[in-house]
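In: no sequence on hand, only this structure:
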């Protein structure tokens, strides 16, 4: 087990660069789903590996062995690296778990605080207008989800551009894009190498909303102009405070998004996306298989160690 269990911990270092390269070959919606699923699966596999390493070492402790009725003499392969690896795994597991819980708590508190601040503000349906000279607009998830826009942003855009902006933010709410972002944040907290997927996931979500706004308005050029003007106005005025799980049309590499909206979709070869997809599926399969193999190996070792403790029929006095 001591060897197979390391594979899920090392796999993200290979999978993340491949995923970042392959995301550009997919549609924004497909890229968002693929990157988020990959991040979660690899994060969970890595966390399971840490837990298995920690458990394997804990079983060698005398008081734990007594509780489980185990014979430490027959437990595991007796590798001298088992206990040190278990200590490191336990420390890492505790630290990453605390980080994940802390981030989750912070995100929830930020969303609740933002929802409370909007009580009593001028609103029309899901649209809430906030008095602030700084141009800003974002999708605030919750019950109900709202599109928050400042008076400064309303003054910075024309009537048609405002409709594009509202359509963009509503696409975030309808698609529940904050859940994708939250999953990417959780995965990044559980495995440092997966932090490299946060930016591609965010970009895919913004492009997904861009395309939704373009379809809703029927004008890609207008959508590109609205995104560009909103981002320029927000950049010149400085960023306004908002929850980290809120999504905004002014985020990410805006010039790249504008270029994508203005460019006609180029015919893409299916060979590269399929090859990258197969490679990523292999990474996921290897991680899952290695984790399962390590768990099975540990379970078998526990059964053998418990069998040593069983009384022998017709034994001595």
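Out: In hand now; what should we look at? Small disclaimer: the values here were computed from a predicted structure and weren't measured.

In: contacts, neighbours, all on C-alpha from now
Out: Will do.

In: just checking, residue 114 touches residue 243?
Out: Yes: shown here, residue 114 and residue 243 form a contact pair, counting by C-alpha atoms under 8 Å, at 7.1 Å.

In: count of residues packed around residue 312?
Out: Neighbourhood size, residue 312 [other C-alpha atoms under 10 Å]: 9.

In: alright, now check it against this:
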């Protein structure tokens, strides 16, 4: 356990360079799924490692030792080392738990507010009378479809074909429940600092998913690319104004727009070989992290059994 328990805490730092390549090297859908699954998996393994670090130091206290029916300490390390290490791990574990609980509550609150239809809503589409150009997908609670919010300023900035592409983009966010993937990346980032670097690739891959859906819906990749570019330029012109969209919303004008436009126009394309290498590296990090966490758990269980059975020999 001495060495294995540290592996899940270090693996996220190794996985981050591969994660940065996934969004460009793989198809958007595959990149989103891989980033979400590996991010959550690495976060859970790191939390388990912190929990395992707490136990040996905690058993140095007579009350805990008596509850576990231990006749000797689990660790050969001196109390001056084991107890502070356990205290630090417990503090980090508690901090992660509080941060995740607050993040989940904030996300649910924002979804609850978004579920209330505003006065200007008409079914799926809500047109807001505002000169500031903006458009975003407002997700709904489970069982509710959510809605697309667009300002009159954004509608005036685009021609009819571009409006159709923009609305198709936001509709793809709602149908794909993309806000859940963003929430997963946020929760993983709260569990391990290195996993914060997954949020940017995840956001880019989700926007690329919606871009491709918009291009398919209007039947013209150039129109979709033009709509995204013009929407971003219009929104940037109003950057000094207060932002309208909530945290949970996803918008076509967000993220690295030039890269997205280039991908739609075929100026950049998925690189299967790089993608396979990056995906294999991400999955390898997850497997190694999980295996190390299981090995550390097994070692701790064996140590507890040995410490409990030590009295039978006297």
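Out: Looks like it arrived, so ask away. What you see is a predicted model, and the numbers here were worked out from it, not measured in a lab.

In: TM-score for the pair, please.
Out: TM-score of the superposed chains, computed with TM-score structural alignment, normalised by the length of structure 2, equals 0.92; 308 aligned residues with a C-alpha RMSD of 1.8 Å.

In: tell me which element the closest residue in space to residue 162 of structure 2 that isn't next to it in sequence falls in.
Out: With C-alpha to C-alpha, 6 or more residues apart in numbering as the criterion, residue 162 of structure 2 has its nearest non-adjacent residue at 4.6 Å, and that residue is residue 227. For residue 227 of structure 2, the host element (DSSP states H and E) is helix 221-237.

In: what is the end-to-end distance of stretch 109-118 of structure 2?
Out: End-to-end span of stretch 109-118 of structure 2 (C-alpha to C-alpha, to the nearest Å): 16 Å.

In: what's next to that stretch, contact-wise?
Out: Contacts to stretch 109-118 of structure 2, defined as C-alpha atoms under 8 Å, 6 or more residues apart in numbering, come from residues 126, 138-141, 144, 146, 246-248.

In: go on, stretch 92-101 of structure 2?
Out: Taking C-alpha under 8 Å, 6+ apart as the rule, stretch 92-101 of structure 2 contacts 47, 50-51, 187, 190-191.

In: average distance between it and structure 1?
Out: Mean deviation of stretch 92-101 of structure 2 relative to structure 1 after superposition (mean C-alpha distance after the TM-score superposition for structure 1): 1.3 Å.

In: distance from that stretch to the middle of the chain?
Out: Chain-centre distance of stretch 92-101 of structure 2: 16 Å, with C-alpha atoms, centre = their mean, to the nearest Å.

In: okay, buried residues for stretch 239-259 of structure 1 please.
Out: For stretch 239-259 of structure 1, a neighbour-count test (16 or more other C-alpha atoms under 10 Å) marks 242-243, 245-252, 254, 257-258 as buried.

In: swap that for stretch 168-177 of structure 2, please
Out: Quick answer for stretch 168-177 of structure 2 (16+ other C-alpha under 10 Å): 168-174, 177.

In: if you count contacts, what does the helix holding residue 227 of structure 2 end up packed against?
Out: Applying 3 or more C-alpha pairs under 8 Å, 6 or more residues apart in numbering; DSSP states H and E, we find helix 221-237 of structure 2 packed against helix 152-157, helix 160-175, helix 199-218, helix 257-264.

In: please redo it, this time with the cut-off set to 6 Å
Out: Contacts defined by 3 or more C-alpha pairs under 6 Å, 6 or more residues apart in numbering; DSSP states H and E place helix 221-237 of structure 2 against helix 257-264.
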